[in-house]
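Chemist: With the sequence up front, the predicted model follows.
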Amino acid sequence: MTQTGQRSTDPQDYQGLPQAIGAMSKRFTDGHVIPVHCHQRDQLLYAASGIMRLQTERRAWVVPPDGAICIPGGTDHTVRMFGPVDMRTLYIDAASVRERPRPLCVIAVSSLLRELILALSEEPMVYEPESRAAQIARLIEIEIAVARELALHVPLPTDPRLQTLCAALMADPSDSRTLDHWSQVSGASARTLARLFDQDLGIGFTEWRQRVRFQSAIESLSRGNPVSIVARNHGYSSPSAFSSAFRKVMGIAPSDVAAD
C-alpha cells in the first residue's frame, strides 16, 4: 500500500482502503487489452478520453465519452482500449456507501459527475472522513445513483447455433443477411433462430444486430472515420438514416463520440 497522499496504479492497493470510494488514474495505449480479471470492490470505469469496450462471459459493452460502466465486485471481465485512454476507476465498497449499488450497466456521466470524478482523482489516495475528498465522494455516490442508464450492452449467446451466427455478425456488422439466409449456415430454421434470440439473448434478431452495429460504429467513430463511411460500413444507405437510428437507440449523436 502506498502512503497517504501518494497515488498507486495497482488496483490491488484500492481494495482495502479505509474509505468507501477510492479513485485511480491510469493511461493506456490504443489497442491495449486488460485480460480477464475481477476485483473485490465494485468499480466505476470512466474514460476522460478514448473509448473502452468491456466484455464478460455473457455480455459486451462499449463505453463512449460521457459514459461510464458500473461493475459489481467479483465480476470477471476484460477491457479493450480504442484510441489512447485516460482512465479513471472508482473502487467502491458497496457495504459502506449509502446509495444502493448499480447493477452491471453503462450510465450517462453528467457534467457534474465528470468533474467530481476528476476532482477526486486529484485528492490523496487515502483521505479523512470529513475532508474535502470525502465530501466529493459522497456527491459521487448521489450522482451515480440518479444517473441515466444507456442501452449499450450486447448479450452473447450460449447456444452453439447462435454462436456461429453472432460471431459472424460481430466480425462483419454490415452483413445484411436475414434469418432465412442464416438458417442455411447455422443448421436451424429461421423460426428456431428467432425463438433462440428471444430465449437465449432476451431480444430479437434485428435489435441485437443493430446494437452490434452501433457498438462497432462507436469504435470506428472514435478512430476518426467520417460518419458517411461509418454509416456505409455498418449497413446504412445514408448518413442521415444512420445518425437518426444511432441517436434513437444509443441516446447520443454520432458526433458525440467522433474523434476530435
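Modeler: Alright, I've got the coordinates.

Chemist: only C-alpha atoms for contact and neighbour calcs from this point on.
Modeler: OK.

Chemist: For this structure, just list every one of the strands.
Modeler: Ranges of strands within the chain are 21-28, 33-37, 42-55, 59-63, 67-71, 77-92, 105-108, 149-150, 153-155, based on DSSP state E.

Chemist: Dump the ones you listed into TSV; add mean neighbour count and distance to I142 as well.
Modeler: As requested, the strands of the chain are exported to TSV (neighbours: other Cα atoms under 10 Å; distance: least, Cα to Cα, whole Å):
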stretch	mean neighbour count	distance to I142
strand 21-28	21	12
strand 33-37	13	28
strand 42-55	24	13
strand 59-63	23	21
strand 67-71	25	14
strand 77-92	21	13
strand 105-108	23	13
strand 149-150	17	15
strand 153-155	21	24
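
Chemist: Included below, for side-by-side comparison, is a second structure:
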Amino acid sequence: MRNRKKLKKHVVIAITAAKQIFDNNLGDEYTAYRMALTYGVSRNVLQKAFKDEYGAGIRDYRLRIRMEKSKDLLALGKDAKEVSITLHYSNPSAFNNAFKKYYKVTPKEMFDFTDGDSLSA
C-alpha cells in the first residue's frame, strides 16, 4: 500500500482483518459498517483505506470474490441452485442475475457442457 505508513495502526489492522473475513465468509452478514464498528474506525475511513490497499472498494471486492467462487463451483459441476445456497444468495434467480451482470453471460451459457466446452471469462 502506498499510503500504509500514513495510516494509523488500528486502520491497517481493520482493513487486513476485513479482507480476511470477506475472503472466508461469502455471505452478506459482514458489512463494511459492521467491520468498522468491530475495529473502531469510521466506515468511510475503512472503505477508503481498503480501496487504497486492495484496489477495489469493499462492495466490488466482495462481489469479485463471490463471482470467482461461483465460477469455480460451477466448473466443478455444481448447479446454480446449489451455488446460490453456498454463496448465500436469497434465491437462485438472484444469483443468476448477479452472475449475468458480472460475466455478461448466464451460468448455463458459460458452463454448457453439452458440447464439451465452456466459455472462459
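Modeler: Nice, thanks for sending it over. Keep in mind that this is a model prediction, so the values were computed, not measured.

Chemist: how far away is the equivalent of Y61 of the second structure over in the first structure from V230 of the first structure?
Modeler: In the first structure, Y61 of the second structure lines up with W208, judged by TM-score structural alignment. Separation of W208 of the first structure from V230 of the first structure (Cα to Cα, to the nearest Å) stands at 18 Å.

Chemist: The residue positioned nearest the centre of the second structure: what's it in contact with?
Modeler: Nearest to the centroid of the C-alpha atoms of the second structure, with distances taken as Cα atoms, centre = their mean, sits R62, at 2.2 Å. Applying Cα atoms under 8 Å, 6 or more residues apart in numbering to R62 of the second structure gives the contacts 22-23, 26.

Chemist: nearest to S70 of the second structure, of those residues?
Modeler: L26 (10.2 Å; Cα to Cα).

Chemist: Between W208 and V230 of the first structure, point out the one with more neighbours.
Modeler: V230 (25 against 19; other Cα atoms under 10 Å).

Chemist: Not counting sequence-adjacent ones, nearest residue to that one?
Modeler: A217 (6.2 Å; Cα to Cα, 6 or more residues apart in numbering).

Chemist: what sits against that neighbour?
Modeler: Contacts of A217 of the first structure (Cα under 8 Å, 6+ apart): 230-231, 234.

Chemist: gap between the match of Y61 of the second structure and A194 of the first structure?
Modeler: 11 Å.

Chemist: Can you state the mean residue-to-residue distance of the longest helix seen in the second structure versus the first structure?
Modeler: Determined from DSSP state H, the single longest helix within the second structure is helix 58-75. Taken against the first structure, helix 58-75 of the second structure registers an average deviation of 0.9 Å after superposition, with mean Cα distance after the TM-score superposition for the first structure.

Chemist: Could you give the number of residues near the counterpart of I15 of the second structure in the first structure?
Modeler: I15 of the second structure maps onto L162 of the first structure when the alignment is built from TM-score structural alignment. A count of nearby residues for L162 of the first structure, using other Cα under 10 Å, gives 22.

Chemist: So L162 of the first structure sits against G187, correct?
Modeler: No: applying Cα atoms under 8 Å as the test, L162 of the first structure and G187 come out as separate, 9.9 Å apart.

Chemist: on that earlier part again, just put the contacts of A217 of the first structure in CSV and tack on distance to P84 of the first structure.
Modeler: Shown next, in CSV, are those (distance: Cα to Cα, whole Å):
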residue, distance to P84 of the first structure
V230, 20
A231, 24
H234, 24
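
Chemist: Let's see which of these end up in helices.
Modeler: Those of the contacts of A217 of the first structure mapping onto helices are 230-231, per DSSP H.

Chemist: Among the contacts of A217 of the first structure, find me the one that's closest to L139 of the first structure.
Modeler: V230 (38.0 Å).

Chemist: can you give me the helices for the stretch 151-260 of the first structure?
Modeler: 160-171, 179-186, 190-196, 205-222, 227-233, 239-250 (DSSP state H, counting those that start in this stretch).

Chemist: average gap between the last one and the second structure?
Modeler: It stands for helix 239-250 of the first structure. With mean Cα distance after the TM-score superposition for the first structure, helix 239-250 of the first structure departs from the second structure by a mean of 1.3 Å once superposed.

Chemist: What residues does the residue in the first structure that F50 of the second structure lines up against make contact with?
Modeler: Using TM-score structural alignment, the partner of F50 of the second structure in the first structure is F197. Going by Cα under 8 Å, 6+ apart, F197 of the first structure touches 162, 203-205.

Chemist: Let's see that with 7 Å instead.
Modeler: 203-205 (Cα atoms under 7 Å, 6 or more residues apart in numbering).
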